[in-house]
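J.: predicted model follows, preceded by the sequence.
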Amino acid sequence: MAKLTVIIPYYQKEAGILRRALASVFAQSFQDFHVLVVDDESPYPIDEELEPLAAGERARITVIRQSNLGPGGARNTGLDHVPEDTEFVALLDSDDVWSVDHLKNAYDSLCRFGADCYFASITGGDAFYYHFSVASLEGRGTAVRLQDEPLVVELPDLTDVMLENWSFLHLSCMVIGRSLFETIRFDAALRLAAEDVLFFCDCILSARRVILCDAVGAERGEGINIFHSIDNDSPEFLQQQFNTYVALETLEGRFTRRPQAIASIRSYQHTARRQALWSQARRLKQRKSPQFQLLARWVLRDPRLLQSALSLAVSKLSRSR
């Protein structure tokens, strides 16, 4: 069997997206891999995506079909089916594409430095301006340079750095070892929210060693993936923000004795509350009813939402005067 298993959750509504991702996989300079594609009840049929592939490529792909469980659930299914002799797992979203040396850089670095968690840099178009590279982290005094070409660094305080701003991390640039892919799973209930951040955090906390490579691992898709298609005026936006709050609340439980981490998490929680309330204010402006049922669930879990609503109302009244 292969040294490395590639897991791709598949849920698409357009032709050619998965084929584009798979083309970047089969173009890798490192070729000792097998591919698991989890068909999460995709609207666009997977068979039509795979049909044009060469027979040799198709033979290296295992398709697992399941009822829709969302991105976290699809990735968990892939993790549950990794072959016993696989050394590492690489994750790839179906609308992203890998750079040609991504798996080579990951495998070489993981083996050389005895690590079991690896992140590469991510790139993307104008819609994802907020991403920044691993090289940017060298400005922190704690960064330790392990290798010059490609640049590989280690951050002893990586969890604190991540919680300040995790825009340098992405699942399509992540490769993990057996100790992690056998034990750590996504919270599948947190659809369209921060289930990836929880997974990052749990892997970092459990890893023997985490290394970061500045070489571009993947180019992020331009919003084609349905997992990321929720905009601020969508009815699903409030659910997304609520799930984000729940994920952050879970994260807070991981760091009860680390004030800096708690402060970062609470700042993100405040942002989630304000985003949620602004979305409901827009609904009122559009003469639509607020989503009272979900708001009530949120308030029961987080009474501070009412405080944020009052603060927002006072601020709006002050400006109107």
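T.: Thanks, I have it.
J.: going by C-alpha atoms from here, please, whenever you check contacts or count neighbours.
T.: OK.
J.: what's the burial count for residue 284?
T.: Residue 284 has 12 neighbours, counted by other Cα atoms under 10 Å.
J.: pull the distance from stretch 225-233 to the chain's centre.
T.: 14 Å (Cα atoms, centre = their mean, to the nearest Å).
J.: please read the previous query as pertaining to stretch 129-144.
T.: With Cα atoms, centre = their mean, you get 18 Å for stretch 129-144.
J.: stretch 112-126: which residues count as buried?
T.: Neighbour counts using 16 or more other Cα atoms under 10 Å place 115-123 of stretch 112-126 among the buried residues.
J.: residue contacts, residue 18?
T.: Each residue near residue 18 by Cα atoms under 8 Å, 6 or more residues apart in numbering is listed here: 10, 49, 94-95.
J.: closest to residue 167 out of the buried residues of stretch 112-126?
T.: Of all the buried residues of stretch 112-126, residue 167 sits closest to residue 122, with 9.1 Å by Cα to Cα.
J.: let's bring in a second model and compare:
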Amino acid sequence: MPRFSLIVPCFKVQGFLRECLDSVLGQSFGDFELIAVDDRSPDGCCAILDEYAERDPRVKVLHLPENVGLGRARNAGLPHATGDYLFFLDSDDTLTPGALRAVADRLAEADDPDVLVFDYARTYWWGGTRRNVLAPVLAEAPAVFAVSEYPQILDLLMVVWNKVYRRAFVTENGFEFPPGYYEDTPWTFPVMLSARRIAALDRICLNYRQRRQGNILSTTSRKHFDIHDQYERVFAFVAERPELAQWRPYLHRKMGEHCLDILAKPDRLPPADRAEFFRRTAEMFRRYRPAGAPVDGEVAVLEGSWTGYRLKRQAARAGREAARRADRVRQVAAGRARAGWAAVHARRPLDENLVVYSASSHRGLLGDPAAVHAAAREIAPQLRGVWVVRDAETAAQLPPDVEHVILGSRRYLEVTARAKFFVNDVNWPGSLVKRPGSVHIHTHQGTPLKYVGADLLDKPGARLGFDVPQMLRRADRWDYSLVANHHSELVWERAYPCHFTSVRTGSPRNDVLVNGGPGDFRERHGIPADHTVVLYAPTRRDYRRGGHVDRIDLARFAADLGEGHTLVVRLHPSLATGPARGMGLAELARRRIVVDATDEPRTADVLRAADALVTDYSSVMFDYAVLDRPIVVHADDWPAYRASRGTYLDITAEPPGHVSCSYRELAGLFASGAWRDGESARLRADFRARFCTYDDGRAAERVVRTLLLSEPAPGPRPVRIPGQAAAPDALTSA
């Protein structure tokens, strides 16, 4: 008996069917059967299914004699299912890699619940991907629950394909799909309300394809009247089960909202049928209204007439348009007021002791600017440091003794108009005017491996959505550019052809790596003191929309590292809020298989806790090299990465440690112990000599004394770069 029976109805999906089937048959978990139901499809689906069935014994094909529709095609597959769990997969959707393994593990962990609900992502025809916005509902769910204990689960999209169902539970209750457009509704509500044990999986297991033409529910047709019959079935189901009576008010409101949502979309119903649809919905709404149930909010319109509904819709549209016009007027007036306010303060003298800081597009107290700010508070307390943050939520995360302004506010305009010094690791907004006498210090964000600035002009894919000329105009405001090594100095001056002075300070954010100090990362994450911590820190990919590509099976890597090891994962900041974590990282972290350090605000804390770094092409390798600990470069897609983004050096030819070009090679390096052998140390020493040249632990102090206080300060001792003359023992290079 297989663990899963996947039932896949097929009708007019020949263009997507192979991708769907391959996503199932290519799963790492193979204990399943795939029951494909050819719903008398008029295209090539029949031949494709037969081809796959001949090739793989796990595929069974049913050819229906006539087209019966999606729900009844699923029913046709049910008698042939022998698996513990049923999985209804639409034939234009796909499973994500590792999905069945994750579902199987969660089922075992939850001791075989009646239903398991998992997450999904919408994948758009133009290449975009968006995770389910209600993913937190799954992340915050109890271990095992009933709907009465966690009703929030009903807020999720009520569809059949984001769940697996214990087959015995389905059989015992006689659940089946009715005919019609909205067949998911009378399946999902009865199933969820009847299940005594439900579990959730906070992982994207399915890609929900969003076709350019939309699905069948997006077509204009009278078939949308089917929604009424489907809710009649739901209400009948509840009426036969007194123990479910408490859900009648919820279902009553849900029905009203669902029908109004259909009515609100102008492409769903023929114009001549809209009044009839409203009247049928309103009649049903009144008929099933539970005694004493309140009627408020959006559904209150169903207590009135079609004419009243139309007038309310028209009034709402007129109100929105009036609000938009008023908002435009307010924006213009506010813009003029802000400009006037800034102009008033721009006529005042510069405040010689005012330093304005920002980091990572105003995301808080981070990186090099944070290190400079900390050093300035200690060395020059007379300097007033003010941080620019993007919103009140970010401001709330700052220490209470750190002064801040919110981007675009009147206080922001006042402070930026009067400040003598500006410290940032990215460019300031274009609206910020550089006053004569002000000093802009640009720290950058580490040593560059990939192309930046003007060098991106030859890489159209990498600069998608990035305005290089605008960026250079903003870089024209720089007075000083901080560099950590000779390589960075050459790159910045080539990539940013602007009038600034390069300052050989080292990276302020790396001072803590040189000087050491206490760190509590391991303790906070419950990592045993005797464990070897391996940090995996991949970067984003420019050849893939969204930037995320799974290069390593994290669960497998954590297992292959073996006892006494902890795998810590830190994604690129640009991927922190996208679907990348939902592809498995969040679930693995919940199960303590890995530690997710993506949200750690201080990268240095994570680096100091790690005994080894595995990365691909992330600039974090240059920072980590300061610690003189083993580094492994996993470069399995190096040709594609280099071609799409462009790089300043061949990191596979001049690496900071061993290079792996496949997972087998990566696992072998750790299994054999080669990751920390003599060759690794030799490569690292050469790398450090090149790229850690000026990181002597005094970079932040050097910035404060030389650039903020205009005091003389000793420059870092240059390290001779192989093949080049020794860099001059000077702090600046014009």
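T.: Perfect, thanks for sending it. Keep in mind it's a predicted model, so treat the numbers as computed, not measured.
J.: make CSV out of the buried residues of stretch 112-126 of structure 1 and add distance to residue 42 of structure 1 and secondary structure.
T.: Shown next, in CSV, are these (distance: Cα to Cα, whole Å; DSSP: H, G, I helix; E, B strand; the rest coil):
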residue, distance to residue 42 of structure 1, secondary structure
115, 35, coil
116, 31, coil
117, 30, strand
118, 29, strand
119, 28, strand
120, 28, strand
121, 28, strand
122, 25, strand
123, 26, strand
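J.: picking up where we left off before, which one of the contacts of residue 18 of structure 1 has the most neighbours?
T.: For the contacts of residue 18 of structure 1, the largest neighbour count, defined by other Cα under 10 Å, is 31 neighbours, found at residue 10.
J.: surely it meets residue 44?
T.: No: with contacts counted by Cα atoms under 8 Å, residue 10 of structure 1 stays clear of residue 44, the gap being 9.4 Å.
J.: sorry, back to before: for the buried residues of stretch 112-126 of structure 1, which one is nearest residue 83 of structure 1?
T.: Closest to residue 83 of structure 1, out of all of the buried residues of stretch 112-126 of structure 1 and judged by Cα to Cα, is residue 116, at 17.2 Å.
J.: gap between the closest one and residue 176 of structure 1?
T.: As judged by Cα to Cα, to the nearest Å, residue 116 of structure 1 and residue 176 of structure 1 stand 5 Å apart.
J.: likewise for residue 67 of structure 1?
T.: Residue 67 of structure 1 is 26 Å from residue 176 of structure 1, by Cα to Cα.
J.: the more surrounded of those two?
T.: residue 176 (25 against 11).
J.: just give me the match in structure 2 for the more buried one.
T.: Using TM-score structural alignment, the partner of residue 176 of structure 1 in structure 2 is residue 165.
J.: does that match belong to a helix, a strand or coil?
T.: strand (DSSP: H, G, I helix; E, B strand; the rest coil).
J.: pull the contacting residues for it.
T.: Counting by Cα under 8 Å, 6+ apart, residue 165 of structure 2 has contacts 85-87, 114-116.
J.: mind putting the residues you listed in JSON lines, distance to residue 343 of structure 2 included?
T.: Output for these, formatted as JSON lines (distance: Cα to Cα, whole Å):
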{"residue": "85", "distance to residue 343 of structure 2": "68"}
{"residue": "86", "distance to residue 343 of structure 2": "67"}
{"residue": "87", "distance to residue 343 of structure 2": "64"}
{"residue": "114", "distance to residue 343 of structure 2": "66"}
{"residue": "115", "distance to residue 343 of structure 2": "63"}
{"residue": "116", "distance to residue 343 of structure 2": "60"}
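J.: between those residues, which is nearest residue 569 of structure 2?
T.: Of the contacts of residue 165 of structure 2, the one sitting nearest to residue 569 of structure 2 (Cα to Cα) turns out to be residue 116, at 26.5 Å.
J.: how about that closest one, what's its match in structure 1?
T.: Match for residue 116 of structure 2 (TM-score structural alignment): residue 118.
J.: which residues touch the helix or strand containing residue 109 of structure 1?
T.: Using DSSP states H and E, residue 109 of structure 1 sits in helix 102-112. Helix 102-112 of structure 1 is contacted by residues 28-30, 90, 115-120, 150, 152, 173, 175, 211, 215-218 when judged by Cα under 8 Å, 6+ apart.
J.: residue 198 of structure 2 -> structure 1?
T.: Using TM-score structural alignment, residue 198 of structure 2 lines up with residue 210 in structure 1.
J.: tally of neighbours for its match?
T.: Considering only other Cα under 10 Å, residue 210 of structure 1 is surrounded by 23 other residues.
J.: contact partners for it?
T.: 115-118, 154, 204.
J.: on that earlier part again, nearest to residue 62 of structure 1, of the contacts of residue 18 of structure 1?
T.: The nearest one, if we look at the contacts of residue 18 of structure 1 relative to residue 62 of structure 1 and count by Cα to Cα, is residue 10, at 12.5 Å.
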